[in-house]
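Participant: take this sequence and fold it.
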Amino acid sequence: MIRLHHVPFSRSFRVLWLLEELGLDFEVVPYDIRDGSLRGAFQELSPAGRVPALEIGGQVLFESGAIHEYLCETYSEAGLGRDPGTPQRARYLEALHFAETMAGCIEQLNIQHVFLRDPTQASPTVIKLVTARLAGTLRAMERMLEGQEYLLADGFSAADTMMGFNLFAAPYYVHLDAYPGLMAYRGRISARPAYSRARARDGEQTFYTRDFYPVPASGP
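Facilitator: Below you'll find the model as predicted:
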């Protein structure tokens, strides 16, 4: 049994999507990010109390990047990883882990805009700086995609399931209209059958209450 511990519309969607791309049978165990269920016993699976956590082969893995590398090596016949010594290996690893640079910006903005119990504690200066940094990662991703359909020149890979998910969260903070390459890429990945199956199993997100969160005014 493969069991994915999952919060809808969170980093764990990356693993949910990859499992579908690999065609594996698995169970999804859902959690709510607000109800305290990621504390206590769950921390025996993921010490920081964060999803994803993946039970597989009698062990538990956490950290979505590590899970991606493990799954792609374990099910290498699917061709979603890039083996050492192959031409795209360096770019694959680069894209796989650049996903967390972008996701870190999204996480900080989530905290500032959405998860502070007292909204007055949010810092307009921090929001402005992190929003600019997020926009910078989007520009970098746009350049990575120039002249190709996916993040690697030789086709779709697990780097796309890691990085691609960010493009469904980033638009809450940065409009994607200025990035036509990213818009086209997002359309391609969302049209994949495995993506559609994963989204059907994802569940409804409950933390974004607006379509867009602008940078607040920092002064008069």
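
Participant: from now on I want contacts and neighbour counts done on CA atoms only, so please keep to that.
Facilitator: Noted.

Participant: ok, Ser196 - contacts?
Facilitator: Contacts for Ser196 were tallied using CA atoms under 8 Å, 6 or more residues apart in numbering; they are Ser190.

Participant: that one in helix, strand or coil?
Facilitator: Of the three states, Ser196 takes helix under DSSP: H, G, I helix; E, B strand; the rest coil.

Participant: list of residues touching stretch 82-92?
Facilitator: With contact meaning CA under 8 Å, 6+ apart, stretch 82-92 is reached by 81, 152-154, 157, 159.

Participant: how near is Phe42 to Asp83?
Facilitator: Per CA to CA, to the nearest Å, Phe42 is found 33 Å from Asp83.

Participant: who's more crowded, those two?
Facilitator: Higher neighbour count among Phe42 and Asp83: Phe42, with 18 against 15, using other CA atoms under 10 Å.

Participant: and the gap between the residue nearest to that one when sequence neighbours are not counted and Leu152?
Facilitator: If the residues on either side of it in the chain are set aside, Phe42 comes closest to Gly49, at 6.4 Å by CA to CA, 6 or more residues apart in numbering. Gly49 sits at a distance of 32 Å from Leu152 (criterion: CA to CA).

Participant: hmm, Pro52 and Val15 touching each other?
Facilitator: Yes - the pair Val15 / Pro52 is scored as a contact, 7.4 Å apart, by CA atoms under 8 Å.

Participant: what touches both of those two?
Facilitator: Residues touching both Val15 and Pro52 (CA under 8 Å, 6+ apart): 4, 64.

Participant: neighbour-wise, which of those two wins?
Facilitator: Using other CA under 10 Å, the more surrounded residue of Val15 and Pro52 is Val15, with 27 against 24.

Participant: helices of the protein, residue ranges please.
Facilitator: Here the chain has its helices, by DSSP state H, at 12-22, 64-74, 89-110, 124-144, 158-164, 166-169, 180-190, 193-202.

Participant: want to put them side by side, so please do this one too:
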Amino acid sequence: MYKVIGTPLSRSFRVLWALEELGQPYELNPAPPQSPDILAVNASGKVPVLTEGEAVLTDSTAIITYLADKHGGLTAPAGTLARAQQDAMTQRFLDELDAVLWTAARHSFALPKDQRVPEVKPSLKWEFNRNLDRIETQIKGPFVMGEEFTLADIVLTHCLNWAYGAKFPVENQAMLDYGKAMRSRPAHQRVAALMKK
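Facilitator: Purely as a prediction, here's the structure:
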């Protein structure tokens, strides 16, 4: 059985959501970043971590890609143009949305106080919305890649959820509607329920 280490209120949400969508059993240790349980398996102290037997996997996108490939769901097949396009969109979300949100988080709480520059946050909010507007023009259907829900949807929706929690106002109505539709998926709701425990 898979074991996920990391609080659901983090990028661990992506891994838990993928496991729920794939119907795979798992055990959750909701350890926070930099906790002893995390440091025991990941020297960076970052979450999430997925263990499978003795194997340890880190990085949420690497983990969900592995799970999707292994279980034959949430992804176009490796070596296809559809997969290359899916990977390009996923990497774009990481570069243009996730990285912006993480920069704001670092300047809010992650960096030592004397290294934080809170004045950067309005610029990051502007950049996030500019990037989101550009991304919205490339969404191909009800899902990022068209008619099939993929791991790209997991990453994009998680970034939208993160933006809400970080008080980044999302100004694009189509993206607000998309996020609401993705959050209505039963697998998403099951993981969201874990955050209330």
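
Participant: so what's the residue count around the alignment partner in the second structure of the residue nearest to Phe42 of the first structure?
Facilitator: Correspondence of Gly49 of the first structure to the second structure, assessed by TM-score structural alignment: Gly45. Gly45 of the second structure has 17 neighbouring residues, counting by other CA under 10 Å.

Participant: ok, Gly45 of the second structure - contacts?
Facilitator: 33-35, 38-39 are the contacts of Gly45 of the second structure under CA under 8 Å, 6+ apart.

Participant: counterpart of Phe93 of the second structure over in the first structure?
Facilitator: Per TM-score structural alignment, Phe93 of the second structure is aligned with Ala99.

Participant: so who does the nearest residue to its match once chain neighbours are set aside touch?
Facilitator: Distances taken as CA to CA, 6+ apart put Met163 closest to Ala99 of the first structure, at 4.7 Å, once the chain neighbours are dropped. Contacts of Met163 of the first structure were listed using CA under 8 Å, 6+ apart, and they are 95-96, 98-99.

Participant: return the closest of those with respect to Gln148 of the first structure.
Facilitator: Ala95 (14.1 Å; CA to CA).

Participant: surely the closest one and Phe156 touch.
Facilitator: No - using CA under 8 Å as the test, Ala95 of the first structure is too far from Phe156 to be in contact (12.0 Å).

Participant: so for these two, which sits in the more crowded spot?
Facilitator: More neighbours surround Ala95 than the other of Ala95 of the first structure and Phe156, with 19 against 16 (other CA under 10 Å).

Participant: now do the contacts for the closest residue to that one other than its chain neighbours.
Facilitator: The shortest distance from Ala95 of the first structure to any non-neighbouring residue, by CA to CA, 6+ apart, is to Ala159 (5.7 Å). For Ala159 of the first structure, the contact set (CA under 8 Å, 6+ apart) comprises 81, 92-93, 95-96, 151.

Participant: need the counterpart of Ala159 of the first structure in the second structure.
Facilitator: Ala159 of the first structure maps onto Ala152 in the second structure, by TM-score structural alignment.

Participant: okay, its match and Leu19 of the second structure: tell me how far apart.
Facilitator: Distance from Ala152 of the second structure to Leu19 of the second structure, by CA to CA: 14 Å.

Participant: compare the contacts of Met163 of the first structure with the second structure and list the ones that remain.
Facilitator: Of the contacts of Met163 of the first structure, the ones still in contact in the second structure (both residues aligned by TM-score structural alignment, their matches' CA atoms under 8 Å) are 96, 99.

Participant: just give the number of residues close to Phe13 of the second structure.
Facilitator: 24.

Participant: follow-up on the earlier one: was I right about the match of Phe93 of the second structure contacting Asn166?
Facilitator: Yes - the criterion here is CA under 8 Å, and Ala99 of the first structure meets it with Asn166 at 7.4 Å.

Participant: picking up where we left off before, which of the contacts of Ala159 of the first structure does the second structure keep?
Facilitator: Where the second structure agrees (both residues aligned by TM-score structural alignment, their matches' CA under 8 Å), the contacts of Ala159 of the first structure reduce to 92-93, 95-96, 151.

Participant: Ala170 of the first structure maps to what in the second structure?
Facilitator: Ala170 of the first structure maps onto Ala163 in the second structure, by TM-score structural alignment.

Participant: quick revisit: give me the number of residues near the match of Phe93 of the second structure?
Facilitator: By other CA under 10 Å, 21 other residues sit near Ala99 of the first structure.

Participant: go on, the one 3 residues further on?
Facilitator: Around Met102 of the first structure there are 21 other residues, counting by other CA under 10 Å.

Participant: what of the one 5 residues further on?
Facilitator: Around Glu107 of the first structure there are 19 other residues, counting by other CA under 10 Å.

Participant: give the aligned equivalent of it in the second structure.
Facilitator: In the second structure, Glu107 of the first structure lands on Trp102 (TM-score structural alignment).
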